[in-house]
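J.: give me a model of this one.
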Amino acid sequence: MPETVTPAPLKPRLAISACLMGDEVRYNAGHKQSLLCRNALAEHFDFIRVCPEVAIGLGIPREPIRLVGEPNQPRAVGTVHAERDVTDALAQYGAHMAGQLDDICGYIFMQKSPSCGLERVKVYRDNGAPQADGGRGIYAQAFCAAYPDLPVEEEGRLNDPVLRENFLVRVFAYADWQRVRAAGLSRRALTEFHARYKYQLMANNPPQYKVLGKMLGSMGEADANDVGPRYFSQLMAALKRCATRGTHSNVLLHLSGYLKQHIGPADKQEMLQLIDQYRQGIVPLVVPLTLLKHLFRLHPDPYIAQQVYLQPHPENLSLRNAI
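T.: Reported below is the predicted structural model:
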């Protein structure tokens, strides 16, 4: 009999500005390759490359565009030929791609871009002087309006270890939700999903764990397909708040409490010491977490085993080594 080959699991899909993957699509025929995206993240995601400026027919190389007018409603025009207005074309393409990319779990945008920048993109007055407040790229604005819950980030901000870890926690939570939704929403599915995210929520936004729990607890006879999207929207908003050393330490203490009947005084003391050292900034989060996971391997707990917090993203990304 021929050997049965198990297909590799599908990777979550991430959209990304094409220039960040090394594609020479910028106005000067260059790129802005991100080694983080090309190397570390490419192992875990299928990247969908998008360059809206090329997609709407602007050439390579091309006259650069910039944002002009009011920061909350700018126009995208040529820097030399101001009559070349591509605002509507970029916005329409953003809406079009929102319809095409309905299965992604996040989007990494090119910062400062008049088409793709998420925040603080320069917006110029008619006299050429920059406005005090920046704006958002035209394409990014249109795309994000269609997916307000989608994790989005600018590549430059991913150089910050805390922001990088926070973004990828949200990306994998979004992918997790996609699987739950595909299997069919039910009261049980929502309750189990929420239970798995208990300690991740307590790290990011402690009050929201109780708020979301009450939302599910008061479902009554409501349709899970109505409650689910509202629940998930609030979950993603809660996860957007970055966890701190204080909230992480609180979660670690809660988790270690499940071991108090199983470990001796020496292990308890070591665990408390490492948590305190983490709180003080002496060691990174991975240090107390490694000991905690080791102790739970020795003394398994079925409730703790399902907690997303212990491994919200692939271990070899080493995201918790730097926070």
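
J.: alpha carbons only for contacts and neighbour counts from here, please
T.: Fine.

J.: distance check, N225 against Y231.
T.: Distance, N225 to Y231, using C-alpha to C-alpha, to the nearest Å: 10 Å.

J.: okay, the two: which has more neighbours?
T.: For N225 versus Y231, the count of surrounding residues by other C-alpha atoms under 10 Å is larger for Y231: 18 against 14.

J.: wait, is that one part of a helix?
T.: Yes - Y231 sits within a helix when classified using DSSP: H, G, I helix; E, B strand; the rest coil.

J.: and this one, so I can compare the two:
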Amino acid sequence: MTPPLPPPAPAPEAHPRPRLAVSSCLLGEPVRYNGGHSRDRFLTGPLADHVDWVPVCPEMEIGLGAPRPTLRLLSDGRIVTRDRTADHTGAMTALAGDRIPDLAGIDGYVFKSRSPSCGLLNLPRYASGRPGERTDGQPVDRRGRGVFAALVTDALPHLPVEEEGRLRDPVLREHFIERVFAHARLRELLAGAWRPRDLVAFHSRHKLQILAHDPAANREMGRIVARAGTRPREDLVTGYRRAFGAAFAVRPKRGRHANALLHVFSPLSEHLDPTRRHDIVAAIESYQHGEAPLSVPIALLRHHAEGEHLAYLAEQTYLDPYPADLLLRHHL
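T.: Presented below is the predicted three-dimensional model:
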């Protein structure tokens, strides 16, 4: 009897599976100060199929429970109960010290907006008793950042971070998710037994995506990988990781996208007839004028690059930066 054939090897993943830290309440966990949650539809819906969550609730983790007294930020950086009978700054700082080493292996963090522990932007800060501060119970300013969020972002300055409220903006959402998947690809590379030539190949796949974000960074990173075989390994990783994170932190504008699209089109055009060249140029111009989403020229370029078997272009991460079913490039 002929032995059964072994099962086929699983197809390689087209995209890595990022590890994303997230404020637990955004996943629907009842950990808010009032015992409720703030489930986010995008995070628990389309994105959940493509990432591994690392839930964090600093207030629960320091033992406050739910429900619990509401907290406030003070102008001197402390986090206290609204009636100021308890100061949780020390406990929050100690928790961050314990948590940050684990968070160094994540690819991004979605924080809960307006939270005195997790908010990233424009939080109200109240008088701490400094001379000249208002005493009517109103905020002295709205320039605060949550205590835990501040400690994490200070320790991991190149980590992609956002608040869930800002992710409702399609431009900010696309940029954040693009950064997260780029971060995951680099993490996967550096976690393996890579060689200098692997880093060169990785950079070659990302060149046009980096170009769309920051042309100057693209040139700098080209110089880094050009010395990949001669620099000490630790210096190479540190320099490339820093430049990679800084480049993707720059949100690409329409003009830079158009430039990157033309960099795909230029070598591809030699393989196309006039009709197909015209269709692609028209799609790029429509995008540049705000008349069509980025997904239209991207789809055409990717289709023809794959059809003409131009591996260098077809494998560019710019054409396929994250799972297509997230539908992030369809906005005008």
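
J.: and the TM-score between them?
T.: Comparing the two superposed chains by TM-score structural alignment, normalised by the length of structure 1, the resulting TM-score equals 0.93, with 319 aligned residues with a C-alpha RMSD of 1.9 Å.

J.: what ranges do the helices span in the stretch 1-150 of structure 2?
T.: 41-44, 58-61, 89-103, 147-155 (DSSP state H, counting those that start in this stretch).

J.: could you give the residue range in structure 1 aligned to the longest helix anywhere in structure 2?
T.: In structure 2, with assignment by DSSP state H, the single longest helix is helix 170-191. Residues 161-182 of structure 1 are the counterpart of helix 170-191 of structure 2, counting by TM-score structural alignment.

J.: coming back round to it: switch the helices of the stretch 1-150 of structure 2 over to JSON lines; also include mean neighbour count and distance to R197 of structure 2.
T.: JSON lines is the format used below for the helices of the stretch 1-150 of structure 2 (neighbours: other C-alpha atoms under 10 Å; distance: least, C-alpha to C-alpha, whole Å):
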{"stretch": "helix 41-44", "mean neighbour count": "15", "distance to R197 of structure 2": "36"}
{"stretch": "helix 58-61", "mean neighbour count": "18", "distance to R197 of structure 2": "42"}
{"stretch": "helix 89-103", "mean neighbour count": "15", "distance to R197 of structure 2": "29"}
{"stretch": "helix 147-155", "mean neighbour count": "20", "distance to R197 of structure 2": "30"}
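
J.: and the longest helix of structure 2, what other elements does it pack with?
T.: Helices and strands in packing contact with helix 170-191 of structure 2 are listed as helix 233-249; criterion 3 or more C-alpha pairs under 8 Å, 6 or more residues apart in numbering; DSSP states H and E.

J.: helix or strand right after the helix it packs on?
T.: On the C-terminal side of helix 233-249 of structure 2, the nearest following helix or strand under DSSP states H and E is helix 254-269.

J.: where do the strands sit along structure 2?
T.: Listed in chain order, the strands of structure 2 (DSSP state E) span 19-23, 52-56, 71-74, 79-81, 108-111, 123-126, 141-144, 161-163.

J.: just name the most buried of those strands.
T.: Here the criterion is mean neighbour count by mean count of other C-alpha atoms under 10 Å, and of the strands of structure 2 the winner is strand 108-111, at a mean of 26.

J.: list the buried ones in stretch 230-238 of structure 2?
T.: Taking 16 or more other C-alpha atoms under 10 Å as the basis for neighbour counts, the residues of stretch 230-238 of structure 2 that come out buried are L236, V237.
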